[in-house]
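Participant: Provide a 3D model corresponding to the input given below.
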Amino acid sequence: MATPTHSVAGQSRALVRWEHARVPSPSGPVPARVYRPAASAPRGWLVWAHGGSWRAGSAQDWHGSTAELARISGFAVASVDYRLVPEVRHPAMVEDVLAALAWAREQAREQAREQIREQAGERVGDRAGESLPVAVGGDSAGATLAACAALACRDRGLPLAAQLLAYPPLDPGCTAASYHRFPDMFPTASYLRAAWQDYRDPDRPSAADGTPLYSTPFEAADLRGVARAVLATGDLDPVGDDVHRYARLLHSAGVEVTLREFGQTGHGAFLQPGRATGGGPGTASLRGWLGVALRLLTSPAVPGA
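Facilitator: Below is the predicted model:
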């Protein structure tokens, strides 16, 4: 269910349209905002989980940033208002992201069918099983949820084109050197340790089908087969070492990884605009780089390239 679309104000006016949506889930509808490029059909679908230490934040708060991500990537972006602490604890948030991914897959399949119908000389039945690519992503605590959702998709045999992770905190103990290298930078180790305690269920529950629902991908003993990853962090971000460690673990497991560390950049950079470049407004920002990376990662291969 969705409301009529609206134009996004600012630099993306008339380039992105958005609508409210309610994603069905076993625990009840999950609110979301869906952003689509206005000039063309989406290249795929990206489910995005906002930051906020699992305690705060909303799709509305992330409105401009996710709209620009849709504009740059060419994807439809479903920004999810997942449930927050203290009303719930893990795994409720991961379940909400997984519900949004299931809904996005339905949208991607229907959109693929519509595109096939528009192609002269082809019958829908010949390619009815095709779908546009579906990816998951998030920033900060939302990136942690996205990484856990990607592992759940692997365990359930569900296709996922990519995971876009902007500076996820991954170690509940906050033991990496970067937490101590920048002790006064947000988020501090003490702040994050308290957030982890509020977020995590000590019983580490599994889903109804018995598959694990990790609170951090560092809990997974085996990362093989998880979706290819695009990771971004800043050289002044206290969680930076977590991101680099995860990139190494993924690479060791045979997972395709793209990692970029932005210079003179702290936590929260997904919400910050970038300078204008030849690629258009904002493409020099961290979120602009993520959007370009997603577009390139999911582009069809060029024959002979």
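
Participant: Please count neighbours and contacts with C-alpha atoms only from this point.
Facilitator: Will do.

Participant: report the longest helix in this structure, please.
Facilitator: If you go by DSSP state H, the chain has its longest helix at helix 92-118.

Participant: List the buried residues of it.
Facilitator: Using 16 or more other C-alpha atoms under 10 Å as the test for burial, helix 92-118 gives 92-105, 107-113, 116.

Participant: Which strands or helices does that helix pack on?
Facilitator: With contacts taken as 3 or more C-alpha pairs under 8 Å, 6 or more residues apart in numbering; DSSP states H and E, helix 92-118 sits against strand 16-23, strand 45-49, strand 76-80, strand 134-139, helix 141-156.

Participant: by how many degrees do the longest one and strand 76-80 diverge?
Facilitator: For helix 141-156 and strand 76-80, the angle between their directions (axes from the mean of the first three to the mean of the last three C-alpha atoms, to 10 degrees) works out to 110 degrees.

Participant: Need the residues that contact helix 141-156.
Facilitator: 48-54, 93-95, 97-98, 136-138, 159-160, 163-170, 211-217, 223, 225-227 (C-alpha atoms under 8 Å, 6 or more residues apart in numbering).

Participant: Quick check: Ala21 touching Pro29?
Facilitator: No: in this structure, Ala21 is not within contact of Pro29 by C-alpha atoms under 8 Å, at 9.2 Å.

Participant: this one as well, want them side by side:
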Amino acid sequence: MSLHPQIAAALASMPAPPPGPLDPVAMRAGEEAHVLPVAERLPLHAVQDRTVPTPAGDVPVRIYTPAEADSYGLLVYFHGGAFFLGSLETHDHVARNLAAETGLRVVSVGYRRAPEAAFPAGLQDCYGVVRWAAEHGADLGWDGDTLAVAGDSSGGTFAAAVAAMAHDDGNDTITHQVLLYPSLDLDFDVDRYASLRENAEGYGLETAGLKPFNAFYLDSGADPDDPLVSPTKRADLTGLPPALVVTAEHDPMRDEGELYGRRLADVGVPVTVSRYAGAGHGFVQHFSWIPEYARVYREIADFVHGR
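Facilitator: You can find the predicted model right below:
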């Protein structure tokens, strides 16, 4: 189907980006300026900012408790933003909806970003928080059962990479991985996937923008051939946690996510690949208020609870 009319209208109203090189500081400030005041955000039982000690250093996190309970499953969430944008604030609404819909206690990770922090700083932060969550389960009221990782876009890269890192370390505590329109192949050859050409222009994120948007990360030392940078490069996906891969019909990165899902299924990993018609990249962050897309949170809840 064509791009959802409400998304199309929103994109048409957006001003053209300023000319010249990308300015991370200005772009971050622009994102933060659109964050809702706390009083207007989805209310939960508790929201707490903490600093988590990890082998890579102290990492800020925000912990979302949906309701009072004796114990909780956990979901560790990594925000998107091409490895240099996004924050605990810009994705606060995503984390709140994840907590409210799943009933899990959500730990959102304020990982270090490029270009200030070179690879693999952000990835180390994400993995460190997952390990901390498992090791401090009593402190978090963890039920010892569900420990999911989730991420959107570049956060999906981190979620897939963290799941692989844990598996390689013999750590089987991660029970689910939720990859929302993930960036899984940072080799930006436009002939690699049909969606890179089919969705090249007019849908928000454009194929020509992928390389410059990810340049801060790649220039910091992230090698596109490294499976921790491009999870599609991992030769053997056997033994990874069950996955929900959510893609968008009009996303240039649609096909790499769906290929990853097929490869997981080919080696026996339980996987659901769910394509959202009429949607473009970033729809969970920007357009999940549209009823057709709000259901993504229910789909995530059903997945982590085995429904």
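
Participant: Just give the TM-score of the two.
Facilitator: Comparison of the two superposed chains (TM-score structural alignment, normalised by the length of structure 1) gives a TM-score of 0.78, and 262 aligned residues with a C-alpha RMSD of 2.5 Å.

Participant: Buried by neighbour count, from the contacts of helix 141-156 of structure 1: which ones?
Facilitator: Applying 16+ other C-alpha under 10 Å to the contacts of helix 141-156 of structure 1, the neighbour count classes 48-54, 93-95, 97-98, 136-138, 160, 163-170, 212-217, 223, 225-227 as buried.

Participant: which ones are touching the counterpart of Val229 of structure 2 in structure 1?
Facilitator: Per TM-score structural alignment, the equivalent position to Val229 of structure 2 in structure 1 is Ser215. By C-alpha under 8 Å, 6+ apart, Ser215 of structure 1 lies in contact with His90, Pro91, Thr144, Leu145, Cys148, Arg200, Arg204.

Participant: Ala100 of structure 1 now?
Facilitator: Ala100 of structure 1 sits next to Val23, Pro24, Val30, Val47, Ala78, Val80 when contact means C-alpha under 8 Å, 6+ apart.

Participant: mind listing the strands for the stretch 151-300 of structure 2?
Facilitator: Applying DSSP state E, counting those that start in this stretch to the stretch 151-300 of structure 2 gives strands spanning 176-180, 243-248, 271-276.

Participant: winner for burial among the ones you listed?
Facilitator: Highest mean neighbour count among the strands of the stretch 151-300 of structure 2 (mean count of other C-alpha atoms under 10 Å): strand 176-180, with a mean of 28.

Participant: which bit of structure 1 covers it?
Facilitator: Residue span in structure 1 matched to strand 176-180 of structure 2, by TM-score structural alignment: 162-166.

Participant: do stretch 248-258 of structure 2 as well
Facilitator: Counting by TM-score structural alignment, stretch 248-258 of structure 2 corresponds to residues 234-244.

Participant: how far is the matching stretch from where the chain is centred?
Facilitator: Offset of stretch 234-244 of structure 1 from its chain centre (C-alpha atoms, centre = their mean, to the nearest Å): 18 Å.

Participant: thinking again about what came up before, now which of the contacts of Ser215 of structure 1 would you call buried?
Facilitator: If we count by 16+ other C-alpha under 10 Å, the contacts of Ser215 of structure 1 have these buried: His90, Pro91, Thr144, Leu145, Cys148, Arg200.

Participant: Quick one: map Phe75 of structure 1 onto structure 2.
Facilitator: Phe75 of structure 1 maps onto Leu104 in structure 2, by TM-score structural alignment.

Participant: Quick check: Trp132 of structure 2 vs Thr54 of structure 2, distance?
Facilitator: As judged by C-alpha to C-alpha, to the nearest Å, Trp132 of structure 2 and Thr54 of structure 2 stand 7 Å apart.

Participant: Aligned to Ala152 of structure 1, what sits in structure 2?
Facilitator: Under the alignment (TM-score structural alignment), Ala152 of structure 1 pairs with Met165 in structure 2.

Participant: Around that match, count how many other residues there are.
Facilitator: Neighbour count for Met165 of structure 2, taken as other C-alpha atoms under 10 Å: 17.

Participant: about what we covered before: identify, from the contacts of Ala100 of structure 1, the entry nearest to Asp242 of structure 1.
Facilitator: Nearest to Asp242 of structure 1 out of these is Val47 (C-alpha to C-alpha; 22.5 Å).

Participant: What's the closest one aligned with over in structure 2?
Facilitator: For Val47 of structure 1, the equivalent position in structure 2 is taken to be Val76, counting by TM-score structural alignment.

Participant: Please apply the same query to Gln264 of structure 1.
Facilitator: Alignment note (TM-score structural alignment): Gln264 of structure 1 maps to Gly278 of structure 2.

Participant: excluding its backbone neighbours, what's nearest the residue positioned nearest the centre of structure 1?
Facilitator: Centroid-nearest residue in structure 1: Gly137, 0.9 Å away (criterion: C-alpha atoms, centre = their mean). Distances taken as C-alpha to C-alpha, 6 or more residues apart in numbering put Leu164 closest to Gly137 of structure 1, at 4.3 Å, once the chain neighbours are dropped.
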